[in-house]
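>>> model the structure of this input:
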Amino acid sequence: MKRSEINEIVRQGQSFIESFGFVLPPFAHWSVDEWAARTESCREIFRAGLGWDITDYGLGDYGKTGLFLFTVRNGRQEDLSAGKGMLYAEKIMISKKDQLAPMHYHEAKAEDIINRGGGDLAVKLYHSNDDGELDRERKVTVYTDGVERTFAPGDILRLKPGESVTLLPRVYHAFWGEKDDVLVGEVSTVNDDHVDNYFLNPIGRFPEIEEDELKHRLLVGDYEALQ
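Sure thing, here's the model as predicted:
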């Protein structure tokens, strides 16, 4: 992806988020110079991978296959292993109309995916089998706002604004916006996007970036250069 494209996606995404009354934390607005001046006090942000995260999954067509994410908080793997402490994470995301977040599952993470507003969020569901492939025989049972619902493999769950679904580990899911762009919330156990995303088809989680203009906001992937 070009940095100019990412900068515009961030600007538009921030406006979309704020249009629903969701207020981002202060560091969402820091300039590159402000980050450089605050590096020593931001170790927890770097550790947790908080902040802006734009991906085209390495496929080069963000409008068709991509996702806008901002990680608001993220716990610690060592706490998760110990079974106590900061065990949770939260993201705010934008799933644009007809923009696919590709089929994947998580080995460790359980998550609530929440339609915070906009269009409908379509979620296609499968179980993964023992080989990590789609289980085309086993039905998928999930909870939507505490209500048990069962789907045939490959069925599509549609969440209207205010609705949510709980997805447990090893449930394959792909999602996209219908009718309009969707503001999507995610509340989950500790999140590690580097090791706990298992895609059905091999793709990249983080994009390669062509630096064709100055950074408007730092992405999570830009933090390494500051540390």
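>>> hey, let's count contacts and neighbours off CA atoms from now on
OK.
>>> which parts of the chain are helices?
Using DSSP state H, the helices of the chain run over residues 3-19, 32-38, 43-48, 77-82.
>>> need those helices in a markdown table with distance to Thr71 and mean neighbour count, can you?
Putting those into a markdown table (distance: least, Cα to Cα, whole Å; neighbours: other Cα atoms under 10 Å) gives the following:
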| stretch | distance to Thr71 | mean neighbour count |
| --- | --- | --- |
| helix 3-19 | 13 | 16 |
| helix 32-38 | 17 | 12 |
| helix 43-48 | 9 | 15 |
| helix 77-82 | 16 | 14 |
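>>> let me have those in TSV, extended by distance to Leu125.
What follows is the helices of the chain, written out as TSV (distance: least, Cα to Cα, whole Å):
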stretch	distance to Leu125
helix 3-19	26
helix 32-38	40
helix 43-48	28
helix 77-82	26
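>>> okay, now the closest residue to Asn74 other than its chain neighbours: neighbour count?
In space, and not counting its chain neighbours, Asn74 is closest to Ala89: 4.1 Å by Cα to Cα, 6 or more residues apart in numbering. A count of nearby residues for Ala89, using other Cα atoms under 10 Å, gives 22.
>>> so Ala89 touches Ser188, yeah?
Yes: under the criterion of Cα atoms under 8 Å, Ala89 makes contact with Ser188 at 5.1 Å.
>>> re earlier: any idea how far the residue nearest to Asn74 lies from Leu80?
According to Cα to Cα, to the nearest Å, Ala89 stands 11 Å off from Leu80.
>>> cool, Thr141 as well?
Relative to Leu80, and taking Cα to Cα, Thr141 is found at 25 Å.
>>> go on, Lys124?
Note on Lys124: its distance to Leu80, by Cα to Cα, is 28 Å.
>>> surely Thr189 is in contact with Ser81?
No: counting by Cα under 8 Å, Thr189 does not reach Ser81; the two are 11.5 Å apart.
>>> please give the structure of this sequence too, so both can be compared:
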Amino acid sequence: MSIAENILKVKQRIQKSCLKVGRNPDEVSIVAVTKTVPIEKIKEAINLGITDIGENRVQELLEKKNSIENVRWHFVGHLQTNKVKYIVDFIYLIHSVDSLKLALEIDKRAKKINRVIDILIEVNTSGEETKYGVKPEETIDLVKQISENCKFLRVKGLMTVAAFLPNPEEVRPMFRLLRELKDEIAKLNLKNVEMKHLSMGMSNDFEVAVEEGATLVRIGTAIFGPRN
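As a prediction, the model looks like this:
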């Protein structure tokens, strides 16, 4: 199928999942994940109405940024502290903050250019040792520390990468856990914390994520096809 057909199909699936649980489909945005995707294909998706682009690697993001305009860049991969300086002046949203050390580095770099950076806290809801993210039981403490110590960051919500399982229903508890954490944090009314977003769900499980409250779904394969 073409990229146009794929985007339409993803939107239809999001709409169907929203209707199933009484949500407004407008509450869910697609972040097109473009790791290893050629620039021509990305531009094709943008011409079809995609406005949010997610990258996993800083180097690839910087290379693509020079050729692509008028999009909101999301960083969705593991971010090393020594790479923060390369993206702070333009990044729209960093999905993967999982330590105070990383938050303090982003805050320091943001202060230098007098720019407030929006971030999400990455939570390891699957408990897999191979995955990044703060433990669920340590998430609230981390958000509190960032609220107290980082004046140039805004925590806009939470992100998770669920376990890759054959049956998407099996990952529902992971998405539900993230939503419950978000609701718990929202009640605390912390400074510079606005629990607006749940970044969860990818090509294999985004419908379940939408049913559980996702506002940002990170879609690569379902739009661009299998990666080389």
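>>> can you pull the TM-score for these?
With the length set by TM-score structural alignment, normalised by the length of structure 1, the two chains reach a TM-score of 0.28; 122 aligned residues with a Cα RMSD of 6.7 Å.
>>> related to what we said a few turns ago, do you know which of the helices of structure 1 lies nearest Glu148 of structure 1?
The closest of the helices of structure 1 to Glu148 of structure 1 is helix 77-82. By Cα to Cα, the value is 26.5 Å.
>>> longest helix in structure 2, please.
Criterion DSSP H: the longest helix present in structure 2 is helix 3-21.
>>> the inter-axis angle of the helix or strand following that helix versus helix 3-21?
The first helix or strand that comes after helix 3-21 of structure 2 along the chain, using DSSP states H and E, is strand 29-33. For strand 29-33 of structure 2 against helix 3-21, the angle by axes from the mean of the first three to the mean of the last three Cα atoms, to 10 degrees is 140 degrees.
>>> and the helix or strand just after strand 29-33 of structure 2, what does it pack against?
Later in the chain than strand 29-33 of structure 2, the nearest helix or strand by DSSP H and E is helix 39-47. Contacts defined by 3 or more Cα pairs under 8 Å, 6 or more residues apart in numbering; DSSP states H and E place helix 39-47 of structure 2 against helix 3-21.
>>> show me what the helix it packs on is packed up against.
Secondary-structure packing of helix 3-21 of structure 2 (3+ Cα pairs under 8 Å, 6+ apart): helix 39-47, helix 206-211, helix 221-224.
>>> now do the helices in structure 2.
3-21, 39-47, 58-65, 100-112, 136-149, 172-186, 206-211, 221-224.
>>> for the fourth one, buried residues please.
Residues of helix 100-112 of structure 2 classed as buried under the neighbour-count rule (16 or more other Cα atoms under 10 Å) are 100, 102-111.
>>> please apply the same query to the longest one.
Of the residues in helix 3-21 of structure 2, those with enough neighbours to count as buried (16+ other Cα under 10 Å) are 3, 6-7, 10-11, 13-18.
>>> same thing with the fifth one?
Residues 136, 139-140, 142-143, 146-147 are the ones in helix 136-149 of structure 2 that count as buried (16+ other Cα under 10 Å).
>>> can I get these in JSON lines with distance to Arg176 of structure 2?
Output for the buried residues of helix 136-149 of structure 2, formatted as JSON lines (distance: Cα to Cα, whole Å):
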{"residue": "Pro136", "distance to Arg176 of structure 2": "12"}
{"residue": "Thr139", "distance to Arg176 of structure 2": "15"}
{"residue": "Ile140", "distance to Arg176 of structure 2": "16"}
{"residue": "Leu142", "distance to Arg176 of structure 2": "20"}
{"residue": "Val143", "distance to Arg176 of structure 2": "19"}
{"residue": "Ile146", "distance to Arg176 of structure 2": "24"}
{"residue": "Ser147", "distance to Arg176 of structure 2": "24"}
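>>> now the two most distant members of these.
Within the buried residues of helix 136-149 of structure 2, Pro136 and Ser147 form the most distant pair, 17.5 Å apart (Cα to Cα).
>>> and for the nearest residue in space to Lys91 of structure 1 that is not next to it in sequence, the neighbour number?
Excluding the flanking residues, the one nearest Lys91 of structure 1 by Cα to Cα, 6+ apart is Thr71, at 4.4 Å. Neighbour count of Thr71 of structure 1, defined by other Cα under 10 Å: 21.
>>> my read: Thr71 of structure 1 touches Trp52, true?
Yes: when contacts are counted by Cα under 8 Å, Thr71 of structure 1 is listed as touching Trp52 (6.8 Å).
>>> please work out which of the helices and strands packed on helix 3-21 of structure 2 is packed deepest.
helix 206-211 (a mean of 24; mean count of other Cα atoms under 10 Å).
>>> hang on, the earlier thing: report the angle between the longest helix of structure 2 and helix 39-47.
Using the same axes, to 10 degrees: helix 3-21 of structure 2 against helix 39-47 is 50 degrees.
>>> so what's the residue count around Phe199 of structure 1?
19.
>>> list the contacts of it.
Residues in contact with Phe199 of structure 1, defined by Cα atoms under 8 Å, 6 or more residues apart in numbering, are 102-105.
>>> how near is it to Ser188 of structure 1?
18 Å.
>>> Leu183 of structure 1 and Trp176 of structure 1: what is the separation?
Computed as Cα to Cα, the Leu183 of structure 1 to Trp176 of structure 1 distance reads 11 Å.
>>> my read is that Phe73 of structure 2 contacts Val58, right?
Careful, residue 73 of structure 2 is Trp and not Phe. No: taking contacts as Cα under 8 Å, Trp73 of structure 2 lies outside contact range of Val58: 11.2 Å.
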